[in-house]
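# Sequence plus the predicted model coming up.
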Amino acid sequence: MAQKKGGGSAKVADVADIQARDPLQAVLLADSFTQRFRPITLERPKVLLPLVNVPMIKYTLLWLESVGVEEVFVFCCAHAKQVTSYLENNGSFGSPSFKVTAIESNDSISAGDALRTIFERGVIKGDFVLISGDTVSNMSLTQALQEHKERRKKDPLAVMTMVIRQSKPSPITNQTRLGNDELVLVIDPESSQLLYYEEKAQHSRGVVSIDRTFLADRPAICIYNDKQDCFIDICSPEVLSLFTDNFDYQQLRRDFVKGLLMDEILGYKIFTHEIHSSYAARVDNFRSYDTIGKDILQRWTYPLLPDVLSNGNGLQVKVNRQGVYKASDVIQSRSAHIGPLSLVGEGTVIGDNSMIWNSVIGRGCTIGCNVSIENCYIWDSVTIQDKCKLRHAVVCDGVVLKTGAVLEPGVILSFKVIIGEGFVVPAYSKISLMTQPTKQDSDEELEYADSSTGAIDSPSSTGMENDSNGVFRSKSLDSPCWDASEVGVSGAGYLWLVGEGAHEEEWRQSVAPVPADKLKEFLRIHEDKKEVSSPTANVNPTSGESRHDSGSVDDDEDEKDDDAYFEREVEETFRRAVSDVPGVKLDNVILEVNALRLAYNMTVSDCAGALFHTVLKLGVESLSGTSRGLFLNAKEEIVKWKGLLKNYLQSEDDEVEVLLKFEEICLESLREYSPIFCSILQVLYDEEIVTEDAILKWASEKQGADESDKIFLKQCEGYIQTQKTAMFQTVTVS
């Protein structure tokens, strides 16, 4: 009887615990506290900037709702009225239990100030998710949250769990595909405790200095330079009080995380949770804006996709097999072409012979005739007149490009800028109707706020005045004071000058690819470093595990991840070349692929295989809208790019590796090619991409394989016999 009574009491206690459970809360920082999106963010907060035609904050809020967060506190400082207005008008996210509350502050100038304000309000009741409003993710939070809570039960000093993921950096430029500096982490492999966090760890010398005390009571530590900080944190309430007790804590990573890791007295601990198959990334600069935008179009962020998010909004964006997203009311000339990985918003008109590749076009845009748009982000209500050419640019709402205007790579045009007829805007230029502040903030982390007032620089110092909506605009919009050398005749806007020493930062974090001359310079420096390095040099490993005894963990899994990331990077580089019409510069493509080869420690045959895979993808994609068959499409692409492929086939063994890769492609990713394997093989031979010796060597290696591995060998038996006969006749005649 006693046991039954005790069991009943336990059930009652469980019910009481559930009823008393605090709702899962989140703190969303709507201010980035950086200047990287100026001059755009002088007029609109970063979280409301469109990412593939959807405000960034919407991706974050939808994810928080999907993972079970019930209450979100959105902290906003600069442009608070715009943020709160958006939340009021777009606050319904489907679930009645999902509550979003804005917390405004006019005097916070850092993330530390924001969290101190949250603490003072007393709204956080338990563990909470800390996230920036420019984060895109589809990960499940269940496991990370459970790990955090279990650790907290055992150790009250475990105050934070950081989400990380694989992100292979480049040893050439010391940055990730998101444009961030290379990150070095030291993690205890047994407990996942974070021991060391450094964004810039003397990479120029190739040395990472790790304290030996990390190994004092641990059998192993893992040192990584191939992880990405997702900026998704699960925090205990103590995190808020720690910020309140330490006013030196201003930035989350630079001050708080590094401060806790170095503080041996308090003993607080930070842990990591690594995701593998899920997606999570933060829009930190223009390069990551472009990268994440491409990831969305390639559907890595499912279900946060343009065609899914448009459901119920009357937008009716649909996607076809070429990866072209288009609203149902788009008016497109029959001679206009929209290439793969592009999106065109509703109400947009596209004129004759205009070409769009790898670009996002907003709502209500007017694109004239003979316009070329490549790898651009065109926002709403933009007018692009005839014969304009745009490459790797961001064009904000209301911009007008007059006939023949050209935007070179890396250009940023802020709201309502006008570019005159035939004017060429130089690479990496930033133009705005806002004059550039003459007084710059001393702290690079301040995005909008002056350190003394918490407001944008005074109108007297910037030439701006505040309108009724709280937006600063130029006082002289109605007077013809624009410099024609900056925006062309009849143009409108001010050219922002790049600060001294900031030129490298501009192209490293730009929407444009790394310039070819910079890649050459980096490659030369990298090769020089490799030549002078010694096997006995005092250089610690930057990715892997350091043990008292030798060994490795998950090597096979890491290699698979590296292969996947490498192929994806090569494909993106190649597609940029495909869209660069007219006149693809093969030397630049080869340069970029070589940089990737060094970054991922791959072979030339790996490069050839990745490029060949992408060429075959183009053959499949071009099936839509054509009466030609797959073979003819694939043959055309192979002939077009044979020079690039042959550049990476430097030996007979390399050619055999590509044939093995072709088999893998036919069995796994592009099964459409399985029935025509032999026909494509003959094209490769006819175009002198692979030799008959390589074909016969491939066939010979297959002879001893299992029957299931001889599918394509059997398909090619007749062709191979013909090759053998031809070779025998050649030898006999000789």
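Noted; the coordinates are in hand. Everything numeric here is computed off the predicted structure, so don't read it as measured data.
# Every contact and neighbour count from this point should use C-alpha atoms.
Will do.
# ok, and what's touching the longest helix that the chain contains?
Ranked by number of residues, the top helix in the chain under DSSP state H is helix 555-579. Outside helix 555-579, the residues that touch it by CA atoms under 8 Å, 6 or more residues apart in numbering are 168, 357-358, 374-375, 584-586, 589, 592-593, 596-597, 600, 607, 610-611, 614.
# Show residues contacting the one helix or strand residue 64 maps to.
With elements taken from DSSP states H and E, the one containing residue 64 is helix 56-66. Contact with helix 56-66 is made by 26, 30, 46-50, 93, 95, 98, 132-138, 304, as judged by CA under 8 Å, 6+ apart.
# Past that helix, which element shows up next along the chain?
That would be, after helix 56-66 and using DSSP H and E, strand 71-76.
# buried ones in that following strand?
Buried positions in strand 71-76, judged by neighbour count with 16 or more other CA atoms under 10 Å: 71, 72, 73, 74, 75, 76.
# Apart from its chain neighbours, what residue comes closest to residue 49?
Nearest non-adjacent residue to residue 49, counting by CA to CA, 6 or more residues apart in numbering: residue 55, 5.3 Å away.
# How about residue 158?
Per CA to CA, 6+ apart, closest to residue 158 is residue 269, 4.7 Å.
# burial count for the one you found?
Residue 269: 20 surrounding residues under other CA atoms under 10 Å.
# so where do the helices sit in the stretch 551-700 of the chain?
555-579, 586-600, 604-621, 630-640, 642-647, 652-667, 677-686, 692-702 (DSSP state H, counting those that start in this stretch).
# of all those helices, which lies closest to residue 287?
Nearest to residue 287, of all those, is helix 555-579, at 13.5 Å by CA to CA.
# Any buried residues in the closest one, and which?
562-563, 565-567, 569-571, 573-579.
# Just name the closest of the residues you listed to residue 380, please.
residue 579 (23.1 Å).
# what about the closest one, distance to residue 713?
35 Å (CA to CA, to the nearest Å).
# do the same with residue 502
57 Å.
# what about versus this one:
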Amino acid sequence: MTSRRRSRTGASNGDLEFLILISIRDGPKGCRKRQWFWPGRRGGLCNAPLLDWTFESLALAGVKEIYVVCRSHAEKVKAAIANSKWSRPNTGIKITPIVTAKEAFSPGDAMRDIYTHGIITSDFVLVQGDLVSNVRIDEVVRLHKERRRTNRDIIMTMVVKESGVMHRTRPRGETAVFVLDSKTQECLHYEPVKGYPPQSHAHLPREILSKHAELEIRNDLIDCGIDICSVEVPSLFQDNFDYQDIRSDFVQGVLTSDLLMKNIHCHVITDGYAARVKDTKSYASVSKDILSRWTFPLVPDDNHPGCATTSYDHSRGNRYLSIGVPPHLARASYVGPMTLLGPGSSIASDARVSGSVLGANCVLEQGAVVSDSYLWDGVRVEEGAVIEGSVLGKNVTVLRGSRVERGCLIADDVIIGPDAHLRRLTRVSKKRDQQADEEEDEEEDSDYEDAEAAQTDELRACLGPQSNGILWPDNTPDSDEDEDEANERINQRLLRLGDDASDLELSDGGSITSSESESSDDSEDEFDGNILGLSLSHSATSLMHDGTGVSVSLLADAQAEREFRAEVSASLARAFSEGHSVDNAAVELKTLRMASNVPLRRVREAVVAGIVDLIPIVSDSPARQRAEIAKVMDRWGELINLIGGVDAVETVSVLQEHCSQSSHLGLFGQILAALYQGDIVDEDDIRAWHAMPESRGSGEGAAAENMRRCWAVGRKMIEQLNEQSDSDEEEGSDGDDESE
């Protein structure tokens, strides 16, 4: 523990303490979720402990001192810290583990425990132990300190990230409405939005409108789990024992309190990457983002947290192969794009793996197929077995002829098969040994007893005759559950890998909704005139108060859009004609956006349109046409992602919309191929766009018909990608004779 004198000295020198909260909140019951994804576990994320990814993220910001606060798995967390490369001498970072009381069941309890022991004596940065980020937190800290110099009542700055509607790290079950002062970015109102039941309105206190001339109401922000906090924050948790959650309790409590008189700000990042691995769905999403290199420089072949023991070679299609102990690729094996193979892994003849992460010493026997899955160290998939979109723990064995459908979780050391068939979203644990794990608490024992009691001959048959596992029952609602418990159970579905929740009507369905404000006298009466009901939108809106009344001005207003598009067109024209660098062009566009306060999608639309229109149409020479497209995309394609809020699916959607209404309709397929070749979009993005109902076009007229034509072109491209996978397999058969 750092002494008070040392902490004050550090603070005076400009160094902040970093507090990482991990393993504080109990996860949903079933399959030992806490043991699956606790951040210190080795092999957790792209073959490195998740906690090490967080350390890497903080190291980019020049962190000097880190406290790691945990409750469960304390000894394992300490061991993970000791094994981390950042615990070695001369790294310049001091990492201190802190174990909270067993009674600390929430982040609020942990903060109270920290306050009681006097651990934090200066301003600090609070991050969650499941963070993966390349954001320069030091810059956010600098801005926070500048605000504090003029207003000591600012106690927190929350870091949030702009997100496109379809971005895979945007949580469907846990979003929020942020109401910000447009000039100062002070957070005036925070309202969590669950995916279910569907919620169409947020409720804004009227007093906010009387005090602030211009507001932003935003539902397009991802909470990064990064907070710059003043030293008063732990004491506020101590004074308010009902504060359990950082956001829904503490932030809401501070913003609605008439007594505290404290302020909270937001820092909205448009560059860089930040996401949390909170559940199986975000685990898969962040893994894909790492393989897609959105997290650069935190990528497997450079700054990989496991680089002390393992390094990787990066090749076309975002394929990563271990260098120190290279994988064994047999004749006629196939390794598809977006795949990482750990040291000592082995792919037998006629085995296929794509879109997946394989840990150390994983074995795929002849004819085995693994797609969109995450296999930890020592997994063996025997002959003819198929794994789709699932997570398999260490030393799992899938015996011959077995099939694991999408969304399954199989815990460490489980054997299934032969000829087992695990249906979607199945969870399997190993049968308990006679001697229970010392760290298991009574609740976990009870969970296991319930699961064991629920086993039937039919369930055992699903696992195969040689299985040593138990199949956890579905989380079906109990008859005596109240409505809140039933809704929470449904929201948990939205966080599960492999569950598309297609049978549910959700608040955030992943498509752009109308931005029209829907406020009625009835809704005002319902809240005694103290709250104004506002419709939720996926993009920011602006509230203007002119002193005589309130008018809601949507940024999608046609005139404002025309003016913005004209400014962007002029900016792009200057960049194109004067040969500006892509970075400088991006900075100018961001400045325009800040001045105009338009949604990020509008910027993307303008940039895509400007780049596409720059391509000359060559009608007499297909080869020259391809060359012109390549020339423009090689020079300017990167600009699409540099404007912030990377969303490759939205990029394809915007390209389709523009081409369907322009003279470049016939070039849609070639431009999309150029984006793919330039790693601006990947295969998964194209497939996700093609699966969207909006991409098929609706209604009548030339534009709708052209949308359908673009969709048909996309279908052909997907077919070609599938054929390319087959041809790559044949090529491997002809050219890899020496591998066996």
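Great, that's in hand. Treat the numbers as computed from the prediction; the structure is a model and nothing was measured.
# Tally up the residues packed near the aligned partner of the residue nearest to residue 49 of the first structure in the second structure, please.
Using TM-score structural alignment, the partner of residue 55 of the first structure in the second structure is residue 49. Residue 49 of the second structure: 23 surrounding residues under other CA under 10 Å.
# Repeat that for residue 215 of the second structure.
Residues near residue 215 of the second structure, counting by other CA under 10 Å: 24.
# is it true that it lies in a strand?
Yes. Counting by DSSP: H, G, I helix; E, B strand; the rest coil, residue 215 of the second structure is part of a strand.
# Looking for the alignment partner of it in the first structure.
In the first structure, residue 215 of the second structure lands on residue 221 (TM-score structural alignment).
# thinking residue 303 of the first structure is in contact with residue 138, fair?
Yes. Here residue 303 of the first structure reaches residue 138: they are 7.3 Å apart, a contact under CA atoms under 8 Å.
# the more surrounded of these two?
Neighbour comparison, residue 303 of the first structure and residue 138: the larger count goes to residue 138, with 22 against 15 (by other CA under 10 Å).
# who's in contact with the more buried one?
Here residue 138 of the first structure is in contact with 63, 278, 279, 280, 301, 302, 303, 304 (criterion: CA under 8 Å, 6+ apart).
# Excluding chain neighbours, give the residue nearest to the last one in space.
Excluding its sequence neighbours, the residue lying closest to residue 304 of the first structure (CA to CA, 6+ apart) is residue 59, at 6.9 Å.
# any idea where the strands of the stretch 51-200 of the second structure begin and end?
65-70, 94-99, 124-128, 131-133, 154-162, 174-181, 186-194 (DSSP state E, counting those that start in this stretch).
# Nearest to the spatial middle of the second structure, which residue is it?
Centroid check for the second structure by CA atoms, centre = their mean gives residue 169 as the closest residue, at 2.7 Å.
# correct me, but that residue touches residue 282?
Yes. Assessed by CA under 8 Å, residue 169 of the second structure is found in contact with residue 282 at 6.1 Å.
# What range does stretch 465-473 of the second structure cover in the first structure?
Stretch 465-473 of the second structure maps onto residues 489-497 of the first structure, going by TM-score structural alignment.
# hang on, the earlier thing: mean distance, the helix holding residue 64 of the first structure to its aligned residues in the second structure?
By mean CA distance after the TM-score superposition for the first structure, the fitted helix 56-66 of the first structure averages 1.2 Å away from its aligned residues in the second structure.
# roughly how far is that helix from the heart of the chain?
Relative to the chain's own centre, helix 56-66 of the first structure is displaced by 17 Å; criterion: CA atoms, centre = their mean, to the nearest Å.
# Give me the angle between it and strand 128-132.
160 degrees (axes from the mean of the first three to the mean of the last three CA atoms, to 10 degrees).
# hmm, which of the contacts of helix 56-66 of the first structure are the buried ones?
Buried among the contacts of helix 56-66 of the first structure by 16+ other CA under 10 Å: 26, 30, 46-50, 98, 132-138, 304.
# Pick the one among those residues closest to residue 260 of the first structure.
Nearest to residue 260 of the first structure among these, with distances taken as CA to CA, is residue 132, at 20.5 Å.
# I'd like the distance between the aligned partner of that closest one in the second structure and residue 209 of the second structure.
In the second structure, the residue paired with residue 132 of the first structure is residue 128, using TM-score structural alignment. Per CA to CA, residue 128 of the second structure is found 33 Å from residue 209 of the second structure.
# Quick one: map residue 263 of the first structure onto the second structure.
Per TM-score structural alignment, residue 263 of the first structure is aligned with residue 257.
# how much space between that match and residue 227 of the second structure?
Taking CA to CA, one finds residue 257 of the second structure at 20 Å from residue 227 of the second structure.
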